[in-house]
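**Q** A predicted structure for the sequence below; I have some questions about it.
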Amino acid sequence: MSSTQEGTFEALRAQLQEAAATFADGPDALEGILLGLVDDVDRAVREPLEIFPVCHHSPASAIAMARRLREKQPKVVYLELCEDMAPLLTELRNCKLPVAVQAFATEVDGFPAEWSPLSVVAPITEASAEYQAIAYALDTPGVELVLVDRSSDHVFQWEARGTNSTELGADPGASDASPAEEEAALHGDAIGVKIGDLRPRFAELEEHLLRHGRVRHWSEWWHQYVELPLGDSDHDTYRQVMLLIGSLFRRLAPGDPQRVRVDEDRERYMWTRMREHLAASGTDPADCLYVCGAFHAAGRVAEFGVHGTDTFEISPRSATKWQHGLIPSSHAAIEAQFGLAAGSVSIAATVWAKNVKRTRVEPYRLAGQAGAKKPKAKKTTSAAAPESAPPPSDRLTGFLQQPPVLDRLDEDELLGWSVEIVRAARRNGYLASTADAIAVFETSILLAGMRDRAKPTPYDFQDAAVTCIEKDIVPGRRDVRRLVEIMMGGDRTGQVGYDALPPLARDVHDRLVPLNLKLQQRGVQRALLNIASQPELERCSDVLWMLRYLMPQGAARPIMGERRLGERPIQESWDLALGTHQRALIELGYEGVSIEQVLEQRLRRAAYGPHATAATVLEAVEDATLYLRSRRLADELGTRALEVLSAERSVDGAPEVLRRVRRLLAYYRTSEPVLPSWIESFAKTGYAHYCTLLPTAFTDEGATVRQVAAMLGFLFSMESLALSLGCDRTQLELAVAQSHPQDPSKTVLLWAAWTHLGHLSRKDLRTRCDELLGNPLVVPAYPRYLSGFLHALEPVPSLTDFVVEAVSNAFGRLPDAVLLPWLPTLITTLRSGGAEPAPLLIREAGRIFPGRLAALDEWVPPWRAKPEPEAMPPARRADGSRGGALLAAHPATCDAVASLLGCEGTWEAADPDSPGVALTGRYPDTAVALEVLLAGP
């Protein structure tokens, strides 16, 4: 080093040392910090490989970057970005900014399964230094772009998810963002890699800066005290100031070992990668530019610099398979994820446009960049290497000592803002007038003066607009603060072009071409499918139903039409918003090459997951049949459902199992010549399974009445199929006989089972209900018996008329003190589990009760009407000749009946004119019964 360079910051060191001795108890208290800041800046400035410190989405950084790239023309640009994202950067020219580079993994290997899916995003806007570096490197021949930050896999290796958010994403507690808008979900729950994150990690320091700066949040402080002063500064001043800020925030950061370790390991990683590239390529460090966050530019690790040590070992990546792509981003998404104030990124975009116009710096834009203006013809530059710049001088001392720049008030700009916000407020329902525009104008100047500013900032104007226009009422869905954000540039949302989409997303767009819709546009579009007249649209319908299953709610929403087993669509109407949910569609592309493949993987994952139940597997079987029409997959998942059912020891999913197996059985019976083998085995196994669990479920307090009713419904509805496959009805008889419930609702279910099996007659059942109503000790609990009757309609629908009778008797005999509190229970029971029994009850009640009010007075319930005496057949003579002749004509039949009845005797000789008279006379009742059976009345 030359003596000139060694004495670059000697004057600043002397001043800080004197200040430390003056304002502290002794020079040792502050000297270490203050002089350490200068040492960090000096070390970074002396580095042969030029370090360019940046701040995340800072217009000042972007302007300084564009200016420096045109001056230096580096041959290699090292960028702080995940190294595995490099192949995606060329696709940025096919997108409309802002977008985010994403690494995505659904199947993890080496990380906890509950972390899946893993997602890392790095948003890029046009008003950012990183985009300027990327555009320069990709569009300038002979320039190489090298990403040197840790890979996406190392992001999760080094950071315990959910315990720290140092570089991974925003700390929710430190966010200045307002409640998340709909657009704030564009990044989902992805971890954000911040390029140039620059914010105090020392809470007291940030609070001190905000209080003395008279600002509300960090974004406003940065805009006022860094963006505006550095907007017109030269390269050396910009670089030294940014290095100083990065060193200050780093030295005053809390000593969290986890955060410090991650920060230092990232710096070791990046410098190790850069030295490896320099050694492999032989590039002169003077021809390179290292773009990184100011926080890392002032690092103090031993690996720092091209002459640093090579002791850092980079761990190998895990076996996780990562997918990479571009997803749409937005200003609101960046603000919400990275803890910026609402509207700050939009204001930064506006400031960027003004700086470009004021400084006349020609920014870099990727050739063919979607949504960008065509760049002007570039001036031809010589291919010779730029001359080496002289050693930088001390610019910090002058910058820190200069008084605040008193910008002249731009009255035309402020008047335009005031008029525009009043116009926007009127459109959104506010009673704003010209007087409000004048008030906003004057209040903005007043607030700026109170905050020691010569010129109102956008934040001052925003506060003034809220004070003068909004007052205490928001008539529409947008408040004035949001209107100001929109007026300052709005929430710009990026878009990934067709060529940059993964194969699955392109395939979806290609298959939906017959709809003649611009599916890449944001917003909701209506699609009308007349499949009856255009059968080719049925394929579009299949795609839409699969998208509805796979994508978030709202991406594909059916307005008319439904998909059921065994039915074919005729007409459908859809609301599509694939452009709005482009991120979700792109992430589907990480899971497979077609939506059919992704859907099959999802169904398999649900069926073979650790928490899979028989009900969830049957749902997967139904979805495979409904959406994929795959008999192969349905049979495989059906076999899996049989395995899961056999291993279950609870009846929690019995209602869902009953509902789905009934639907599948009805479908296969109407559409297939024979039932699949798996559903026959399921019925047989389920019959034995639920017979085994039935006695326990009746007495288990954890088993609900609906679950026990579903078990009985499965047993009774599958009984004929199960018996035909070899099951024994005795097993069901024994299960019911061993059931001894104590709960009134379950007791009624047992009565219903007895009635279905023939062990309890309607007369006996009616007698039991009358006894319950007649017992004053049981009357308060009688509504619970009625609830059991309602659930009993699931397994025994033939009791519908009896349930109507029981409910009618209850309403007629129960006192109001018992009946009225029970009505809510009745209603909730019908709503929760009475979707199928309710129509039966209504139809039966409509059949029984009179249709007119006049007939109600004379109406007698059918269960109270006295039955008419039946006409008895005339008694037959025991010794009639017909009986004797019939017995003599069929002696074998007579012997068989006598043996069944336990009668003993032998045939005796009798008068040939009346054979059998002796036997008939001995057993007259048997003779009469036999005559009735064989000869008829």
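**A** Cool, the structure landed.
**Q** drop to CA atoms for contacts and neighbour counts, all remaining ones
**A** Fine.
**Q** helices of the stretch 151-300 of the chain, start to end?
**A** Using DSSP state H, counting those that start in this stretch, the helices of the stretch 151-300 of the chain run over residues 152-158, 203-213, 218-222, 228-230, 235-251, 257-281, 294-297.
**Q** what's the most buried one of those helices?
**A** Across the helices of the stretch 151-300 of the chain, the average number of neighbours (mean count of other Cα atoms under 10 Å) peaks for helix 294-297, which reaches a mean of 26.
**Q** name the next helix or strand downstream of that one, please.
**A** Later in the chain than helix 294-297, the nearest helix or strand by DSSP states H and E is strand 323-328.
**Q** okay, pairing it with this:
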Amino acid sequence: MTGAPDAPFAALRSQLQDAAATFADGPGALEGILRGIVDDVERAVGEPLEIFPVCHHSPASAIAMARRLREKQPRTVYLELCEDMAPLLTELRNCRLPVAVQSFASEIEGFPADWAPLSVVAPVTEASAEYQAIAYALDTPGVELVLVDRSSDHVFQWETAPDGGTGDDGDPDAPEEAEQTALHGDAVGVEIGDLRPRFAELEEHLLRHGRVRHWSEWWHQYVELPLGDSDHDTYRQVMLLIGSLFRRLAPGDPGKVRVDEDRERYMWTRMREHLAATGTDPADCLYVCGAFHAASRVAEFGVHGSDTFTISPPSGTEWRHGLIPSSHGAIEAQFGLAAGSVSIAATEWAKNVKRTGVRPFRLEGQAGTRSARPKKALAATAPAHPVPVPAADRLTGFLQRPPALDALDEAELLGWSVEIVRAARRNGYLASTADAIAVFETSILLAGMRDRAKPTPYDFQDAAVTCIEKDSVPGRRDVGRLVEIMMGGDRVGQVGYDALPPLARDVHDRLAPLELRLQQRGVQRALLDIASRPELARCSDLLWMLRRLLPQGAARTVMGERRLGERSIQESWDLALGTHQRALIELGYEGVSVEQVLEQRLRRVAYAPQATAAQVLEAVEDATLYLRSRRLADELGTRALEVLAGERSVDGAPEVLRRVRRLLAHYRTSEPVLPPWIESFVKTGYAHYCTLLPTAFTDDDATVRQVAAMLGFLFGMEGLALSLGCDRTQLELALAQSHPTDPARTALLWAAQTHLGTLPREVLRERCAELLGNPLVVPAYPRYLSGFVHALEPVPHLADFVVEAVSNAFALLPDAVLLPWLPTLITTLRAGGAELAPLLIREAGRVFPARLAELDAWVPPWRLPQEPPAPPAGQAAATGGVSLLAEHPGTCDALARLLGCEGTWRTGGATPSGAVLLARHPQTATALEALLAVGRHG
């Protein structure tokens, strides 16, 4: 577009053309850029639908917006914000700013699975132009607010990968409040007024010649302050000029260019659709958008643009919408602003409102503000719109006018200096009045070095760090952070009760008996005496579920625990639901009650493609523990059986063993019969681990602890498995086929053979003695001991032998072998054998003397003379069994019939026929004798 000689911007265009010829030795690319900038401004200014360019969280933009809305009083406000967020804006009046409008999707369709969950946030602060437009439109009768930017679904359709930030120009080492800067999580930020150079060299040039540290300070110094008191036309043209400059100097990244232009096509298409549907006069409308998108060159630009853009249909993803708390720190972290810049902007906003006398718009009933007076209907107060006249050129005068130098406000600077010294002393710094004077003078000095008549907050911050912090930070906050707090602090918003989703409101209602202010930030202590107030049991159930679902610290138990089959009668909790309000709100996107969300998450874990048997068993335990749902537990237990049957590794064997033991103990004490799924699980697990056992003994990827857990499952569940039809021969064959080469696994195999009776203890003791007597094997002997320690998991009755083996090692191993092994033993017991240490300690306490004086004369039990061998089992059993069964002939006859033996009792003192029977079956005689002995003494 080229302007006519008498066009408003002809003089500016001519000057820029002369400058381009001078600096570039003739017209060329520079001339095209400079002339194009003026063309962009002229095109945007001449558009019948007024375009209002803004910068996000800019006090100057907010003041200009409030002033223009009162002058123009538009009937329709088009706002650059995701169109699907419109229903949430009315809930802003129930919140305390800053808050963020959020779109959230946990179950996605049409996007890569690793993107889930998807989240889009648009933060809103009072010192932002978009809030002024929202408050005006919602509280003024007859005004319609229309959101025209791409939907949340299109945000991800047009992105190659979700990214939660745009960079960071702040100090990466500056201390931040983690819970405040993480309020937005990993959400993608939608920002009105993305006004920052995308040309790195340009930004570096501006920062260097502007003598500033980061972009936020440059914007404050060279844009915010000059535009703070400017008229509407000047503000508008300057913002359009900056937006066009950054747009034309942006790198030609095809992806970013495509997204930027598609957004502009999308917005203008939506605006033309609305104008055609409602018949609204464009002169009665106001289009609020970022300055970067206001100076657009797409064919769809303007009310008379082309209608060639086709909006793609949304994906199948179901989006949830809500409001979440935000903070100044969260906005800075997400949009790459310098730390403290949003707080400084809030302070400048308050000063501008007071200085200019502009009455800003606030939503009626807005939390934290005074109620606004009722407004009259727009139809009665709206002025008639005159015939539009061409805008005058305000850019030439603005660009040629030297900057207005503000006089030094000594009272303000002195107050800052005194306040920062007071804050520093409260935080452990040795600051004094002399430091306040030094900060005052240094601020003026730095401002002079940077060609400023008045120190800015950033100059003052640099001076305070230099004069007070010096080289150490005694407390948690450094001086830079103290200045940010002093300038307004990291204000944190809050979503009101009425704006919460149903689940969050239900949580507050159900926890009402605790009589706590749950929306208040910080930690509150809740004491639950369930024994005297049984109604608090429901609160306890809810708190345990919240502890399971919310981030750590939202609900933390101080006293009391919840285990299978156990219930606390008193509990103490530290609650911080107000601090973690965002996480509670996002739970409301997943369901209408906490129980529903927990059940959905348990199912999602159990039916995940990569789910393991241990994870599914954990879901079963949680369903029993928190939901007390036998139906869900049985369903998930059946799923655990399917997952276990499909596993080909033993990575989860320790966790499977631990959880199955716990579930079995619970069902045996609380249920008349075991659930069918757990019987099938034990039966399948027995066969499954028997099959994997030979491979696991030689597999380098399987650890000793995992193999020990497999044996623990086989030995611990053997009784139940055999009663369900399993064959012990399968286990014996599996051990016979196992041929480990690793010392630890070899010791584990020996322990298993000892448990089965195929390796007597005397032989095991002899093997250990041979290992200690072989100089070539002595360096590896500690690894054998590690295997024996892990063997306590499947064979706990070997504790006395393990104590013996460890004691022999301490007595016989050389220091060069023993001392390096001791840390390994300690770490082994700590990491994987916490439950094994009590066995060793208890057995050692039984074997070793209790007093030091007895130690010199003490002889280990394994070195005492062995007792003579006992008589053969058959003979002993026959001798004892005859006398016992002679007293109970009925029992002997029943046993004979059971075994298929025929015979009669002899009289006359002769030996009964039972003696012959018992001689044939000595084990049966021994077992029967023990059984009768128990019955006799019971």
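**A** Great, that's in hand. Not measured: the values here are computed from a predicted model.
**Q** hmm, back to that, can I get the helices of the stretch 151-300 of structure 1 in TSV including distance to Glu733 of structure 1?
**A** As requested, the helices of the stretch 151-300 of structure 1 are arranged in TSV below (distance: least, Cα to Cα, whole Å):
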stretch	distance to Glu733 of structure 1
helix 152-158	58
helix 203-213	73
helix 218-222	75
helix 228-230	87
helix 235-251	78
helix 257-281	66
helix 294-297	77
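**Q** out of those, the one nearest Lys471 of structure 1 is which?
**A** Each of those has some distance to Lys471 of structure 1 by Cα to Cα; the shortest is helix 218-222, at 22.7 Å.
**Q** and that closest one, how far from structure 2 on average?
**A** Per the superposition on structure 2, helix 218-222 of structure 1 and its aligned residues are separated by 0.5 Å on average (mean Cα distance after the TM-score superposition for structure 1).
**Q** all helices of the stretch 551-700 of structure 1, in order?
**A** Taking DSSP H, counting those that start in this stretch as the criterion, the stretch 551-700 of structure 1 carries its helices at 582-589, 595-608, 614-623, 631-647, 654-671, 677-699.
**Q** just put these in JSON lines and tack on distance to Asp857 of structure 1 and mean neighbour count.
**A** Formatted as JSON lines, the helices of the stretch 551-700 of structure 1 follow (distance: least, Cα to Cα, whole Å; neighbours: other Cα atoms under 10 Å):
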{"stretch": "helix 582-589", "distance to Asp857 of structure 1": "64", "mean neighbour count": "24"}
{"stretch": "helix 595-608", "distance to Asp857 of structure 1": "59", "mean neighbour count": "18"}
{"stretch": "helix 614-623", "distance to Asp857 of structure 1": "50", "mean neighbour count": "24"}
{"stretch": "helix 631-647", "distance to Asp857 of structure 1": "54", "mean neighbour count": "19"}
{"stretch": "helix 654-671", "distance to Asp857 of structure 1": "42", "mean neighbour count": "17"}
{"stretch": "helix 677-699", "distance to Asp857 of structure 1": "43", "mean neighbour count": "20"}
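**Q** could I get those helices in a markdown table, plus columns for distance to Ala532 of structure 1?
**A** Rendered in a markdown table, the data for the helices of the stretch 551-700 of structure 1 read as follows (distance: least, Cα to Cα, whole Å):
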| stretch | distance to Ala532 of structure 1 |
| --- | --- |
| helix 582-589 | 29 |
| helix 595-608 | 24 |
| helix 614-623 | 24 |
| helix 631-647 | 25 |
| helix 654-671 | 21 |
| helix 677-699 | 33 |
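**Q** between these, which gets nearest to Glu107 of structure 1?
**A** Within those, the stretch nearest Glu107 of structure 1 is helix 595-608; the backing value is 10.7 Å (Cα to Cα).
**Q** so that closest one matches what in structure 2?
**A** Residues 594-607 of structure 2 are where helix 595-608 of structure 1 aligns, with TM-score structural alignment as the criterion.
**Q** that older thread, closest to Phe461 of structure 1 out of the helices of the stretch 151-300 of structure 1?
**A** Using Cα to Cα as the measure, helix 218-222 is the one of the helices of the stretch 151-300 of structure 1 that comes nearest Phe461 of structure 1, at 12.1 Å.
**Q** by contact count, what packs against the closest one?
**A** Helix 218-222 of structure 1 is packed against helix 203-213, with contacts defined by 3 or more Cα pairs under 8 Å, 6 or more residues apart in numbering; DSSP states H and E.
**Q** how big's the offset between the helix it packs on and structure 2?
**A** Counting by mean Cα distance after the TM-score superposition for structure 1, helix 203-213 of structure 1 comes out at 0.5 Å.
**Q** I'd like to know which elements that helix is packed against.
**A** Counting contacts by 3+ Cα pairs under 8 Å, 6+ apart, helix 203-213 of structure 1 packs against helix 218-222.
**Q** in structure 2, what stretch matches the helix it packs on?
**A** Residues 215-219 of structure 2 are where helix 218-222 of structure 1 aligns, with TM-score structural alignment as the criterion.
**Q** which residues are contacting the matching stretch?
**A** Asp169, Arg196, Glu203, Leu206, Leu207, Gly210, Val212, Leu337, Ala338, Ser341, Tyr458 (Cα atoms under 8 Å, 6 or more residues apart in numbering).
**Q** name the nearest residue to the second one, ignoring sequence neighbours.
**A** The shortest distance from Arg196 of structure 2 to any non-neighbouring residue, by Cα to Cα, 6 or more residues apart in numbering, is to Phe246 (7.1 Å).
**Q** list the contacts for the residue nearest to the spatial centre of structure 1?
**A** With distances taken as Cα atoms, centre = their mean, structure 1 has Pro552 as the residue nearest its mean C-alpha position (6.7 Å). For Pro552 of structure 1, the contacting residues are His581, Ala584, taking Cα under 8 Å, 6+ apart as the criterion.
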